[in-house]
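*Asks:* got a predicted structure here, sequence first:
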Amino acid sequence: MVLGGALLGTAPASAAEEAPEIVEGVDMGTQGPLADTGAADGMATRAAAETTAAPSCIGTTVAYGSTVCFAPYGDVVWVLDTKKDGMSAAGGVYTDYGRGSRVCVNKAGVDHWVKCDYDYWEKGNIQLRALRYDSGTGKFYVPDAWSDWIPVDGKY
């Protein structure tokens, strides 16, 4: 299913419907914010990404081809591309206080993490959305997944 450039679709909570700000993430290689499994291959990295979040990364959300999480100290959104399918992994970020939506796009390729540094209101909450992005058409694709609301300060 194609969602178009505005990240349209049904959200489990009230998320902004306007066109998001699209940011290309900084390539951080194969080492990301999630727990280390002790193995060096990409499958182990993906398995860790899909099951275990380190304390520095909360709100981990996984959909086909994309893993997204949030590190509250520094307001960093991390995105991992988990499928070699010609599309980029994308992590949408929505707030509960009216700030426009943003998308962190991973153009670094499969098994690579990227990070996007943002600055959110510390008393606010964000919601993450994991999905895929086709830069050639400017469209987002599902399946997607939404996180619960995550406190920006990391304190539940």
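*Replies:* Now that the structure is in, tell me what you want to look at. As the structure is a prediction and not an experimental result, all values here were calculated from the model. Numbers count the residues shown, from 1 in each chain.

*Asks:* contacts, neighbours, all on C-alpha from now
*Replies:* OK.

*Asks:* where does residue 47 sit: helix, strand or coil?
*Replies:* At residue 47, secondary structure determined by DSSP: H, G, I helix; E, B strand; the rest coil is helix.

*Asks:* am I right that residue 44 is in a helix?
*Replies:* Yes. Judged by three-state DSSP, residue 44 forms part of a helix.

*Asks:* against residue 141, how distant is it?
*Replies:* Distance of residue 44 to residue 141, computed by C-alpha to C-alpha, to the nearest Å: 25 Å.

*Asks:* against that first model, consider the following:
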Amino acid sequence: MIGAEWLGLWGGREAPLGSRDWAMRLLILVGTWKFAVFVTIFTLAQLRAIPDRFYEAAKVCGANRWQMFRDITLPRLMGIVTVVVLLRSVFMFNKFDIIWQLTEGGPGNATTTLPVLAYKTVYTDQAYGLANAIAVVMFLFLLASAIIYFQLFNPSEEVETTT
């Protein structure tokens, strides 16, 4: 059986979530795996929303599969990809549960994110003001990110209305 030791990733007696080098990478992998269905559903919904008449017109014009994908499918998916990236960024920025359950912010501080730091600050150090300041900074960062997103990518342009 091929194991992590054989691949040279970590030793046989070493816990990967206990490794400063591997803990954050594995948490990102777990978070990505957990929400892959979310991304898939959004992408499939957008694929189903592309009208068949676009592909029929492309076939009449002599487009091959690659050209139809490049000129019809990919541009239509870019809007939903940007929305999904924004939503996943917000979700992962605020991620607490998976990190706390798997590592509690350790080993050391290798997986301590701002939500974990705010939690530790309140319940370990009992510094309520500092934890509140951390939460406000997190909110301001997310607000600024959302404003920049809406300035760069106008979501109202992605909506197709039929009359």
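*Replies:* That came in fine, so what should we check first? Being a predicted model, the structure only gives us computed values, none of them experimental.

*Asks:* TM-score them against each other, please.
*Replies:* For these two chains in superposition, a TM-score of 0.23 is obtained (TM-score structural alignment, normalised by the length of structure 1); 73 aligned residues with a C-alpha RMSD of 5.7 Å.

*Asks:* between residue 44 and residue 141 of structure 1, who's got more neighbours?
*Replies:* Comparing residue 44 of structure 1 with residue 141 by other C-alpha atoms under 10 Å, the one with more neighbours is residue 141, at 20 against 14.

*Asks:* residues contacting the more buried one?
*Replies:* Counting by C-alpha atoms under 8 Å, 6 or more residues apart in numbering, residue 141 of structure 1 touches 1, 2, 3, 4, 131, 132, 133, 134.

*Asks:* just the buried members of these?
*Replies:* Buried members of the contacts of residue 141 of structure 1, scored by 16 or more other C-alpha atoms under 10 Å, are 4, 131, 132, 133, 134.

*Asks:* what about residue 47 of structure 1, neighbour count?
*Replies:* 12.

*Asks:* separation between it and residue 80 of structure 1?
*Replies:* The gap separating residue 47 of structure 1 from residue 80 of structure 1 is 12 Å, by C-alpha to C-alpha.

*Asks:* ok, now residue 44 of structure 1?
*Replies:* According to C-alpha to C-alpha, residue 44 of structure 1 stands 13 Å off from residue 80 of structure 1.

*Asks:* can you list the residues that contact the longest helix anywhere in structure 2?
*Replies:* Of all segments of type helix in structure 2, defined using DSSP state H, the longest is helix 128-152. Helix 128-152 of structure 2 has contacts (C-alpha under 8 Å, 6+ apart) with 86, 90, 114, 115, 117, 118, 119, 121, 122.

*Asks:* mind putting these into JSON lines with secondary structure and distance to residue 144 of structure 2?
*Replies:* Formatted as JSON lines, the contacts of helix 128-152 of structure 2 follow (DSSP: H, G, I helix; E, B strand; the rest coil; distance: C-alpha to C-alpha, whole Å):
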{"residue": "86", "secondary structure": "helix", "distance to residue 144 of structure 2": "12"}
{"residue": "90", "secondary structure": "helix", "distance to residue 144 of structure 2": "12"}
{"residue": "114", "secondary structure": "helix", "distance to residue 144 of structure 2": "16"}
{"residue": "115", "secondary structure": "helix", "distance to residue 144 of structure 2": "18"}
{"residue": "117", "secondary structure": "helix", "distance to residue 144 of structure 2": "21"}
{"residue": "118", "secondary structure": "helix", "distance to residue 144 of structure 2": "20"}
{"residue": "119", "secondary structure": "helix", "distance to residue 144 of structure 2": "23"}
{"residue": "121", "secondary structure": "helix", "distance to residue 144 of structure 2": "24"}
{"residue": "122", "secondary structure": "helix", "distance to residue 144 of structure 2": "25"}
